Each structure stands twice: as structure tokens, then as C-alpha cells.
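Q: just to be clear, the model below is a prediction. Sequence and coordinates:
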Amino acid sequence: MPRTATQARKTAETDIQIELYVDGSGSSTIDTGVPFFDHMLTLFAKHGLFDLKVKVIGDVDVDYHHTVEDTGIVLGNCFREALGNKAGIVRYGFFLLPMDETLAEVAMDLSGRPFLSYHAPEKMEAIGGRAGVFSYQLVEEFLRAFSSALMCTLHVEIKRGRDSHHMAEAIFKGLARALDAATQKDPRVTGIPSTKDVL
């Protein structure tokens, strides 16, 4: 069965629709109203080989926070739905991703237990130009919302880095590669990859 999901979520702050195909080719159509976030989700799909459609109407005139956080919730829900009971998957994924002076480490466990451990430099410069300024802190907000909705254990650490754009991009690419590894089917795995028989 194809591992796909379609999710929609509407609140007073955001209206979000996402279509996901886990075993895709990396194609995407992304429109969140936040140019830098569009860039991050596009490369997330590309490097994770996920087919992804994202349409968001958010209160970006107020702030980008609601759009980024709520998109993380809906995207996490999509992966959780698409993976079903997780039978046959690898479950664990990790990746060490270099981008120029930046080195990002991402490790995850599709455990059914939501947890985020995030370690990165604080008080970083905002990212963006004429297209709009994106607060670097929103990367953590996205990760927290995503890991909570997906119900996964997620560890993210910037081992080295100075440029906020490079650090954000390395994290999203590393997340994509770690998630791709964790969601792969292993023909040696019979049933649920847990002694509890449930994830």
C-alpha cells in the first residue's frame, strides 16, 4: 500500500492543507506565505525524497510564528498517518550534515513518544531580505511542533556554525535524511520494530 496522507487544519490563525507521499522522488509544491520557510520545506522534500504539497494561509501580517508552528503540526500528523502502525520500518534514523562552516547532527526514533532535544547557538541573526525576515528561533518552534505531532524522539544539535541561514538549512536537510532513513522498510523486520509490539 502506498504510504500517503492528506491533512487539513483550520484555526483562527492558519488554514493549512498538506499532501504527502513518503516513498516519492522529492517533488514539491510549497506555498506558506513565508519565502524562507518555503525554501526549507522544498529542500526537506528534495533531500528526503518525499513528494509534498503544502498550502498555507496564515496571519503572516501579524507574525510568521503561527504559520511555521502549525505547519509543523500538520506535517507531523501527515507522516504519522502515512506510516500507520510502522510495521517493517527501520525506526531509527540519523544524519551528520555539513554545510560550509556548519555541521548539524540530527537523530530520531519513531518511538511513539514525543520529545525534542535541541542545542544550537542562541540570539542568532534573523534570515532574509526583501522577501521578509525569518527569525532563526522559528526553526526550533517547527521542530517541536513536528516531533510532537509525529510522536517521535528528535535530537538536533549544531556542532559548529556561525551563519543562521546555513544552520537552518543544515537542520532541515539533516532532518530530511534522518527521516528518510527511519521510514525505510527493512525486509528483515517482521511486524513492529519494538519488543512492546507497538510504536
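A: The structure has been received and is ready for your questions.

Q: please count neighbours and contacts with C-alpha atoms only from this point.
A: Noted.

Q: which residue is the nearest non-sequential neighbour of Gly161?
A: Of all residues not flanking Gly161 in the chain, Thr102 sits nearest, at 4.0 Å (CA to CA, 6 or more residues apart in numbering).

Q: report how many residues lie close to the one you found.
A: For Thr102, the neighbour count with other CA atoms under 10 Å is 21.

Q: for Ala170, see how far away it is.
A: Plainly put, Thr102 is 7 Å away from Ala170 if you go by CA to CA, to the nearest Å.

Q: equivalent analysis for Ile30, please.
A: 19 Å.

Q: quick revisit: wait, isn't the residue nearest to Gly161 in contact with Glu157?
A: No: using CA atoms under 8 Å, Thr102 is not in contact with Glu157, being 10.8 Å away.

Q: before we move on, back to that, with neighbour numbers in mind, choose between Ile30 and Ala170.
A: Neighbours were tallied for Ile30 and for Ala170 using other CA under 10 Å; the higher tally belongs to Ala170 (26 against 21).

Q: helix/strand/coil for that one?
A: Three-state call for Ala170 (DSSP: H, G, I helix; E, B strand; the rest coil): helix.

Q: putting a second one here so we can go through both:
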Amino acid sequence: MNPRHAEVVRRTQETDIRVAVDLSAGARTDPAEIRTGVGFFDHMLHHVGRHGRFRLAAACTGDTHIDDHHSVEDVGIALGQALAEALGDKRGIERYGSADVPMDESLARVALDLSGRAALVFRVPWTSYGVDHPAIAGERIGVFDVQLVEEFFVAVSQNARMNLHVECPWGTNNHHLAEAVFKAFGRALKAAVAVTSDEIMSTKGSI
């Protein structure tokens, strides 16, 4: 069995999901393996796998006739669970990762700690008519509700049991803001899951 690989199946009355991750060196994400039924979200997940340099596969059939919320949130739950399973006891990993990623006029900063404790700080200035504001109902990138970006990261951080800090100190285009965040998350995750020793990176002896 590959200890850096995991697959999670999640079925509810709202979604039917399979998420697989392979953190092995050289693993690559194929965009054809990501089919959530939410186009913009597929695009963002592909960035996570590509910039995280790991294989990420996600298939979801959800109640998108209602909206995309359940699909995005539940994929986040399954991804968080898969990451936790693939990392096992986390022996040898760096544990911490961070990345700054520019996307044209936008900048995203992501820092994370695979600490075994869930926490999310999310500060992204979604814009409407040039005015910064927290995500509000109805604000969209194409047909994608920007509020779901935070919902996804809530689900991932809780289920992977990671501290996750996401901020964009500036930016005016919501597509650029979101894309920079997902790319930065992938790159921060790549740094955190890298195996660089045979030790557990904690004075407690476990994380």
C-alpha cells in the first residue's frame, strides 16, 4: 500500500463524491480526472493539484439544480479527509508551508500548518464595482458564487485538521483573486507535505 495515497468516497442525499490524492514525488494531476459538475471549481482544483505537484482526482454528482454549495463543500470535506489519510502519522514531513502568488493585479498569501488542529483565517477582498467587501450573496465569477471559496477552505481545513491562513492584501478582479488563492494553497501544501527527514516535526512527538 502506498502510504502517500488515499481515496475517500462520500455519499449523502445531496452529493455522491470520490476524491483521490497521491502525494508521491512526480505525481501529476490530469484535468480530465476532475469532474465536479461545477466548471469554475474544476478549474481551481486543477490549479491545486498542478501547483501542489500531486495527483488530485475528484468526481462529484451533486444537486447543482439547487445550487453549487453542497458539491463544493462536500468535495472540500472529502479532500481534507483524503489528505489526512494520505499523510498518516506525518512522520518526516515539513509540516509548515507558505506561498505568495501574484495573479496580474492580485496577490494571494497562504500559510498552513498540518498541526492536527483545525483553524481558518480567510481575508479576501472580493470586489463589486471597485469597492472591497466581504463575500455577499449574489456576487459571482461567471455563475460561481464567490462565497463558496471560503466554504471550500473551511471544509478542507476542518477535515485535514490544518491551520490555514488565506489573505489577499490587494486585488480588483475576483477571478484573479480566487485563482491566486487556489494556486497559493497548492504551493503551500506542496511545501508542507514534503518529506525531508524521518522525524515528526513536533516537540510533542506527534502532530
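A: Looks like it came in fine. Since the model is a prediction, treat every value here as computed from it, not as a measurement.

Q: would you state the strands of structure 1 in chain order?
A: Counting by DSSP state E, structure 1 has strands at residues 4-10, 14-21, 28-31, 51-58, 92-99, 102-109, 115-119, 127-129, 132-134, 153-160.

Q: any chance of TSV for those strands, columns distance to Leu75 of structure 1?
A: Formatted as TSV, the strands of structure 1 follow (distance: least, CA to CA, whole Å):
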stretch	distance to Leu75 of structure 1
strand 4-10	8
strand 14-21	7
strand 28-31	12
strand 51-58	9
strand 92-99	18
strand 102-109	16
strand 115-119	16
strand 127-129	23
strand 132-134	20
strand 153-160	15
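
Q: so which of the ones you listed gets nearest Glu69 of structure 1?
A: Closest to Glu69 of structure 1 of the strands of structure 1 is strand 14-21 (CA to CA; 9.9 Å).

Q: mean deviation of that closest one from structure 2?
A: Superposing on structure 2 and averaging over aligned pairs (mean CA distance after the TM-score superposition for structure 1), strand 14-21 of structure 1 comes out at 0.8 Å.

Q: quick one: work out the angle between that strand and strand 4-10.
A: Using axes from the mean of the first three to the mean of the last three CA atoms, to 10 degrees, the direction of strand 14-21 of structure 1 lies 180 degrees away from that of strand 4-10.

Q: residues of strand 14-21 of structure 1 that come out buried?
A: With burial defined by 16 or more other CA atoms under 10 Å, the residues of strand 14-21 of structure 1 counted as buried are 14-21.

Q: just stretch 80-94 of structure 2 next, same as before
A: 80-87, 90-94.

Q: quick one: the equivalent of the residue nearest to Gly161 of structure 1 over in structure 2 from Val8 of structure 2, how far?
A: Using TM-score structural alignment as the criterion, Thr102 of structure 1 maps onto Ser106 of structure 2. Ser106 of structure 2 sits 33 Å away from Val8 of structure 2, going by CA to CA.
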